[in-house]
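1. Fold the following.
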Amino acid sequence: MHKRHLLRAAAAAASLALAGAAHAQAPAFPPAKPITLYVGFAPGGAADSAARLIAKKLGENIGHSVVVENKAGAGGNIVHQQVAQGPADGTVLLFGSIGPLTIAPHMMKVGYDPFKDLAPISGGVHFPNLLVVHPGAGIKTMADFIAAAKKAPNNVSYASTGNGSASHLTGELFASRLGTEMLHVPYKGGAPAMNDLLGGRFTGYFSAPPTSLPHVEAGKLIPIATTGLTRPSYMPNIPTVAESGLPGFEALNWYAFVASAKTPAPLLDRYNTELVKVLNDPAIREALSKHGLSPHPTSRAELADFMQKESAKWEKVVKERNIKPE
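-> Just a heads-up that it's a prediction; the model follows:
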């Protein structure tokens, strides 16, 4: 009997020890150190504006410091590699983007695998491109644009924010659907591309709406079509490409929250809960809408599935159009 009691006592002690160890190993939320949300683009753009709105509200909700840090370079690929190889203690988040996550890996060696080295947390924001043209191009509708593009190879020129960028791949997908060639003119960012379009140096630009809408409203550019499947609420009078001659055409710009794949699952789950809460906040949704951005909160699994589909879509375009790094 005494031996049986000793065995029970030993088992109970072992159980308590294991429970204590599990409790000790459970990651703290929020982490003790400040949280850094990295953005792979320069301050002032759509990604930066969205990240700062969301980070501020996230910090307020969890009662912890959330700092946005911009690390531009190589279309965002540099910071994606940094986060993939960086701390996995919940102190580092990334506002990942379409290019580094689903386009660049099909064009070049990027030093990270988006699906092995980075973990999905939640969708962030989506927005369509807006095709705008210079008034001097003599194009006023999508029918005019298509006719000009089909007239002869490279008869139409379009700008992008860089080789392999979302604006570049949108143009390539468009040309592929038309069965023609358009002259691609890459720039190092949206601002220089827009300046040259305003100067009439090329035909059009699949731009981010926040970049081009002020010039549309000023009468300096003509809006031709948006690249989502439906018309955005803030551009109800501008048709989509899909309803203007290319059924089913869709090319979205998007940003999503990811972290190092080594980050403990409980931390990733907690971040998902908090970020979904922020993105569903009416004030945040309204603020993002003013920047031409649509909140897109998802579960972690939904984001993983979305990224896989986007990756397959753009891999096909990269191969069909033989797109190479600069």
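
2. going forward, measure contacts and count neighbours with C-alpha atoms only.
-> Fine.

3. I'd like the distance from the longest helix along the chain to the chain centre, please.
-> Using DSSP state H, we find that the single longest helix of the chain is helix 2-25. Mean-position distance between helix 2-25 and its chain equals 49 Å (CA atoms, centre = their mean, to the nearest Å).

4. here's the other one to compare against:
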Amino acid sequence: MRRTSFLKIIAALACAGLLPSVHAQGAVDKQLSSQPFTIVAPFPPGGPVDTLSRILATGLAERYKQPAVVDNRAGASGNIGIDLVKRAAPTGHTLLVVPAGNLTINPTLMPKLGYSVEADFATVASLAKAPNVLAVNPSVPARTVAELVALSRAKPDSISYASPGVGSGLHLAGELFKQQSGADILHVAYKGSAPGLNDVLGGTVPMILGNLPALLPHIQSGKLRPLAVTDPTRASALPDVPTLAEAGVPGVAVTSWYGVVAPRQTPAPVLAQLARDITQIFNAPATKAQLEKQGLYVWITTGPAFGELIRKEAATWAPIIKSRKIEPQ
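-> The predicted structure follows:
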């Protein structure tokens, strides 16, 4: 193609709004370069939300030559940090990194939540996902999911499972497993993942449904025995562990994921640029390798598609919450 013809096509696409103009792109870059960034992580340091927030902060700081800090605003099941971002100026400089449950479960579980995902936030992108693992203390005689289900039926109320709280994604995954497998298991709710995991490691509670990043070190050391993963596909970190579907329990494809949202009125061009930045930051080979060592896998969905993902997952959890009469405690 001749150079003049190519330039005419590019110009026509720009006039039709199919390509961003150099001027518009320059304005977005200038705006995002104008002040520091705050990445709000509404949970304590040390977990996946904190890890992903720090990667995002580092990437934005390098891209825009501005400071980018992570603000760990823990409390009220993440609602303190969420409210902070809800009220922030919609410039693209204050972003929220959250797990799926805050966007897909809590709006149904907590009618008086204080925020609406659609009314108060603009979707930017998902970041990563982490398979969930069904694991037991090695003292439990079951070595397969089928053996666990049979054991729970033979000895009712003998098998309980730990979760990080009533209405958490892992609690609902347990209820879905119970429904689909017919297992006779009891739910034991904790205030967070760590205390529940400690009790399973100590043998007080025999079973746990947990995120792979939290359970992986204990699986590798032999302190936990993995029976299945709840992801639709096997985890590369646990290639010999079957999915629940492979283990004979279909319909429990539950994956923990994490994403970024911004205040609702953030301009569309800014959201689009942030989505492109996130895609570049998290798809860097070194970043992907770093996260995979922790059991996290880069998983990018941006803009309206990310919003649709949230809506579909919320619609999946709502009937389970209502039918099982799950209420916050």
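
5. returning to what we had before: matching residues in structure 2 for the following helix or strand past the longest helix of structure 1?
-> Once the chain leaves helix 2-25 of structure 1, the next helix or strand it forms, by DSSP states H and E, is strand 35-39. Under TM-score structural alignment, the match for strand 35-39 of structure 1 in structure 2 covers residues 37-41.

6. Can you list the neighbours in contact with that stretch?
-> With contacts defined as CA atoms under 8 Å, 6 or more residues apart in numbering, stretch 37-41 of structure 2 is touched by 49-50, 53, 56-57, 60-61, 66-74, 81-82, 85, 93-98.

7. on average, how far is that stretch from the matching bit in structure 1?
-> On superposition with structure 1, the mean distance recorded for stretch 37-41 of structure 2 (mean CA distance after the TM-score superposition for structure 1) is 0.7 Å.

8. And the strands in the stretch 201-329 of structure 2?
-> Taking DSSP state E, counting those that start in this stretch as the criterion, the stretch 201-329 of structure 2 carries its strands at 207-211, 225-229, 255-263, 297-298.

9. The longest one against structure 1, how far on average?
-> What it means is strand 255-263 of structure 2. Mean deviation for strand 255-263 of structure 2: 0.6 Å (mean CA distance after the TM-score superposition for structure 1).

10. which helices and strands does that strand pack with?
-> Applying 3 or more CA pairs under 8 Å, 6 or more residues apart in numbering; DSSP states H and E, one finds that strand 255-263 of structure 2 contacts helix 79-86, strand 94-99, helix 100-104, strand 121-136.

11. for those, which one sits closest to residue 196 of structure 2?
-> When those are ranked by proximity to residue 196 of structure 2, the top entry is strand 121-136, at 12.3 Å, counting by CA to CA.

12. which residues in structure 1 does that closest one align to?
-> Under TM-score structural alignment, the match for strand 121-136 of structure 2 is residues 118-133.

13. can you count the residues close to the equivalent of residue 212 of structure 1 over in structure 2?
-> Aligned counterpart of residue 212 of structure 1 in structure 2: residue 215 (TM-score structural alignment). Using other CA atoms under 10 Å, residue 215 of structure 2 is surrounded by 23 other residues.

14. residues touching residue 215 of structure 2, list them.
-> 133, 224 are the contacts of residue 215 of structure 2 under CA under 8 Å, 6+ apart.

15. dump the residue contacts of residue 83 of structure 1.
-> 92-94, 118, 259-260.

16. how about it, what's its partner in structure 2?
-> Counting by TM-score structural alignment, residue 83 of structure 1 corresponds to residue 85 in structure 2.

17. Same question for residue 322 of structure 1.
-> Under the alignment (TM-score structural alignment), residue 322 of structure 1 pairs with residue 325 of structure 2.

18. Kindly report the same for residue 63 of structure 1.
-> For residue 63 of structure 1, the residue aligned by TM-score structural alignment is residue 65.

19. Could you check how many residues crowd around that match?
-> Count around residue 65 of structure 2 with other CA under 10 Å applied: 14.

20. isn't it right next to residue 35, touching?
-> No - using CA atoms under 8 Å, residue 65 of structure 2 is not in contact with residue 35, being 9.3 Å away.

21. doesn't residue 116 make contact with residue 264 of structure 2?
-> No - shown here, residue 264 of structure 2 and residue 116 do not form a contact pair, counting by CA under 8 Å, at 10.2 Å.

22. Run the angle between the longest helix belonging to structure 2 and strand 255-263 for me.
-> For structure 2, the longest helix by residue count, based on DSSP H, is helix 303-323. Calculated by axes from the mean of the first three to the mean of the last three CA atoms, to 10 degrees, helix 303-323 of structure 2 forms an angle of 120 degrees with strand 255-263.

23. To which residue of structure 2 is residue 146 of structure 1 aligned?
-> Correspondence of residue 146 of structure 1 to structure 2, assessed by TM-score structural alignment: residue 149.

24. neighbours of its match, just the number please.
-> Neighbours of residue 149 of structure 2 under the rule other CA under 10 Å: 18.
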